[in-house]
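S.K.: sequence and computational prediction follow.
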Amino acid sequence: MSDLFATAGLDASAPRPLADRLRPGTLAEVVGQEHLTGPDGALTRLLRGGSFGSLVFWGPPGTGKTTVARLLARETELHFEQISAIFSGVPDLRKVFEAARGRRAGGRGTLLFVDEIHRFNRAQLDAVLPVMEDGTVTLVGATTENPSFELNAALLSRARVLLFRSLDDAAVAKLIARAEDLTGRTLPLTEAARGVLVRMADGDGRAALTLAEEVWRSAGPDETFDAETLQTIVQRRAPIYDKAQEGHYNLISALHKTVRGSDPDAALYYLCRMLDGGEDRLFIARRLVRMAVEDIGLADPQALVIANAAKDAFDFLGSPEGELALAQAAIYLACAPKSNAAYAAYKAATRIAKAHGSLPPPRTILNGSTKLMKRLGYGEGYRYDHDEPDAFSGQDYWPDTLGRQHFYEPSERGMEGRYRDRLANWERLRRERRGQD
């Protein structure tokens, strides 16, 4: 592994963090990204072909994006150049490109690694696109944000996006075992505490090794930490959750789908993750209201009342007491009968309304407010439903040239089962009474 440090211009004997000392020397040593670096991984296949184009590495922190980029340069004998999209302006980029052109003239290419590439501004992008296209540099960008939302289309069209996954528990445990082999020391943890440390890392290999170092520094001679002591000593690592970016959208999507899927336990899990990550409670409340009208609708009209009440309760109580109201609403919504019939009807009616928005209603249902309007037939022939048998006239309310449309198809679940029967009865009466007209 010392060859890699020499390549990076580091003294292998100098004190370094454990995460740096354990950097893989080959792609095969990378942990947790077998879909990319394994025998049949995407990057392995590209390297077999002898070259690769520009790439964007998308994934959470601590999953090996920088390390893999460095290894790619090493295995293809490209010069490795690393910059940050935040701290490198256009003048810095021009210097990098000029040096790359000089190397290219001498027969060696350059791999330009851009950290936080989603931070590229328009000027930086305009500078880098031409050198990507003419082969002056092979660009490898790294981002923790969804490229579909955060990267310019011009860049995405020129680079292949590869997904780096959060390390699972087995991959984190493997990293810790490697650290123990490298240092010749076993972590002074009980089996339960070891599992807690793995979970604290939250899929971040760098964080796992940093936590391991903290344990070794804190432990006295012959001291072994149990799970409770471990959490006291290293403290709990804050969840990776950016309220304005990818984690925000992923977790609210997960909460919505678990409610829709009638799984109250999963709904509570994602709700609590959002609360623990510091999400805006009123944002959650608004989304619960949306779930009530989109996925439950008239199958249980009380769902909207409950969701609104939870919002009001949180407004009244605040955190943390009011969070229980949000949890209660999430459970209620997950347990409620589901129907998107009202939602589907609304979308269908919207399409027709936009397509035929200029059609006048039939004159029979318009008020004859003036003598002229009455002479023109406004309100003529209108039947007041409350005066009809069953308070139902069955008359036609649709524009003459459009004809009767059908949008709302209630399910048989919950209250909508009653509406279904009621609507079927009204349709029967409508046909009968039109036959009498």
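M.R.: Okay, I see it.
S.K.: when you work out contacts or count neighbours from here on, use the C-alpha atoms and nothing else.
M.R.: Will do.
S.K.: so in the protein, which helix runs the longest?
M.R.: helix 416-436 (DSSP state H).
S.K.: contacts made by that helix with the rest, please.
M.R.: Contact with helix 416-436 is made by Leu298, Ala299, Asp300, Phe392, Ser393, Gly394, Gln395, Glu409, Pro410, Ser411, Glu412, as judged by CA atoms under 8 Å, 6 or more residues apart in numbering.
S.K.: and the furthest pair within these?
M.R.: The most widely separated members of those, counting by CA to CA, are Asp300 and Gln395 (29.2 Å).
S.K.: dropping in the other structure now:
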Amino acid sequence: MADLFGGTEPQEIRETVREDAPLADRLRPRTLDEVVGQEHLTGPDGAIGRMVAAGKLSSIILWGPPGTGKTTIARLLADAVGLRFASISAVFSGVADLKRVFAEARDHAKLGKRTLMFVDEIHRFNRAQQDGFLPYVEDGTVTLVGATTENPSFELNAALLSRAQVLILHRLDAAALDTLLKRGEAIEERPLPLDEDARAALVASADGDGRFLLNQAETLFSVNLDAPLDPAGLSALLQRRMAVYDKDREGHYNLISALHKSLRGSDPQAALYYLARMLVAGEEPLYVLRRIVRFASEDIGLADPNALVQCLAAKEAYDFLGSPEGELAIVQACLYCATAPKSNAAYKAQKAAWRSAKATGSLMPPPNILNAPTKLMKDIGYGKNYAYDHDREEGFSGANYWPEEMAPETYYAPTPRGFEKRIAERLAYWDELRARAAQE
């Protein structure tokens, strides 16, 4: 039968790899022991290693970056525990395809052969389609192995997650990637035409993606060179790998979170790195700047009131200059915020005040601070005995401005950092004046 995975129908038996197949396919591991970079799962103490040792496989979700071995592990798991292997891709398949796979799995189950059903890009199935897996997983028709590059917590149904164990695959480190290159050199029976620095640059360019690395290596094996390439020569020959960054998915939120927390932690170097990661990957500069503006209010506030001014100036400069020149203004705002004194006092004050407003939203202000534009209002006491602060020597009357049914609250508590230190001193002075007025 043809195979639906990659555009064909499900198949039981892995075809023999042709000699002219891509290098990545020729190097596909034959056993779990040959899988690199995922020893925390495939080793004797790993979740997969223990399942194989027990000869019993539960439904699992393999979550990890591209090129880390999700498909390979699924195929090898079927071989290791003696299950029929059927694969399907959520990109190319619909409900009819799923029904056909389940029907075939039931037919094989009657003959005593259970099925491991591998679903690539499982997060691309909608909620209703994901629900369709549940009865077949529960009755044992299939053992589900799903693969996803997206956070299962956000992309998969809770019901499906409750029936499957999520296993996290790591991006391949330099040692694992170098192992792949050595295997490629062994099968090609010649070294890569690279000097030591270029080889390191090739590994770094893969960004943890083994498939990408082997595709690049295959290109290098296919060219005739008089001498090994240095990093500059390698860069000229091979295309640049674009950073993995989906603007509407987890990578986006991970980086903006890292930027925000680096700013909060007063680490300008790390903040600049994450800012660069986002902008180099193609993020909309104004989105990043909006987040920095928010940071200026949430995490700096009145500890340095100029932080917000700097951010808004950066927005004006970017609007005026555009990219790439205007991005320097965003960098300046980022560095200013990272190096400014920090305070979340305004943020906490907002939250506390909002809670009070929701709880006491119908209380009238005290009559003495209400305007009295009509005679009736004056007759019922609006504005009576209002203390005009400017008439006092200190410019401060110490009057009560809270509803009569409500005790005064303290929402804003300035920190002893930056400009807020002066604010705290001022508030303490006013508290002292207010206490004196209460005694008079």
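M.R.: Cool, the structure landed. None of the values given here were measured: they were computed from a predicted structure.
S.K.: mind listing what's buried in the longest helix of structure 1?
M.R.: Residues of helix 416-436 of structure 1 classed as buried by neighbour count (16 or more other CA atoms under 10 Å): Glu416, Tyr419, Arg420, Trp426, Leu429, Arg430.
S.K.: and what of stretch 90-104 of structure 1?
M.R.: Neighbour-count burial for stretch 90-104 of structure 1 [16+ other CA under 10 Å]: Val90, Leu93, Val96, Phe97, Ala100, Arg101, Arg103.
S.K.: residues in contact with the third one?
M.R.: Contacts were defined as CA under 8 Å, 6+ apart; by that measure Val96 of structure 1 touches Glu81.
S.K.: alignment lookup: it to structure 2.
M.R.: Matched across to structure 2, Val96 of structure 1 falls on Val101, judged by TM-score structural alignment.
S.K.: element containing its match?
M.R.: Per DSSP states H and E: Val101 of structure 2 is located in helix 95-110.
S.K.: what's the mean gap between that helix and the aligned bit of structure 1?
M.R.: Helix 95-110 of structure 2 differs from its equivalent in structure 1 by a mean of 1.0 Å after superposition (mean CA distance after the TM-score superposition for structure 1).
S.K.: from the chain's centre, how far out does that helix sit?
M.R.: Helix 95-110 of structure 2 has its average C-alpha position 36 Å from the chain's average C-alpha position, going by CA atoms, centre = their mean, to the nearest Å.
S.K.: tell me which element the counterpart of Gln231 of structure 1 in structure 2 is part of?
M.R.: Counting by TM-score structural alignment, Gln231 of structure 1 lines up with Ser235 in structure 2. Using DSSP H and E, Ser235 of structure 2 sits within helix 231-237.
S.K.: other SSEs contacting that helix?
M.R.: With contacts defined as 3 or more CA pairs under 8 Å, 6 or more residues apart in numbering; DSSP states H and E, helix 231-237 of structure 2 has these neighbours: helix 196-205.
S.K.: which helix or strand lies directly C-terminal to the helix it packs on?
M.R.: helix 210-222.
S.K.: what's the angle from that next one to helix 196-205?
M.R.: Orientation of helix 210-222 of structure 2 against helix 196-205 (axes from the mean of the first three to the mean of the last three CA atoms, to 10 degrees) gives an angle of 140 degrees.
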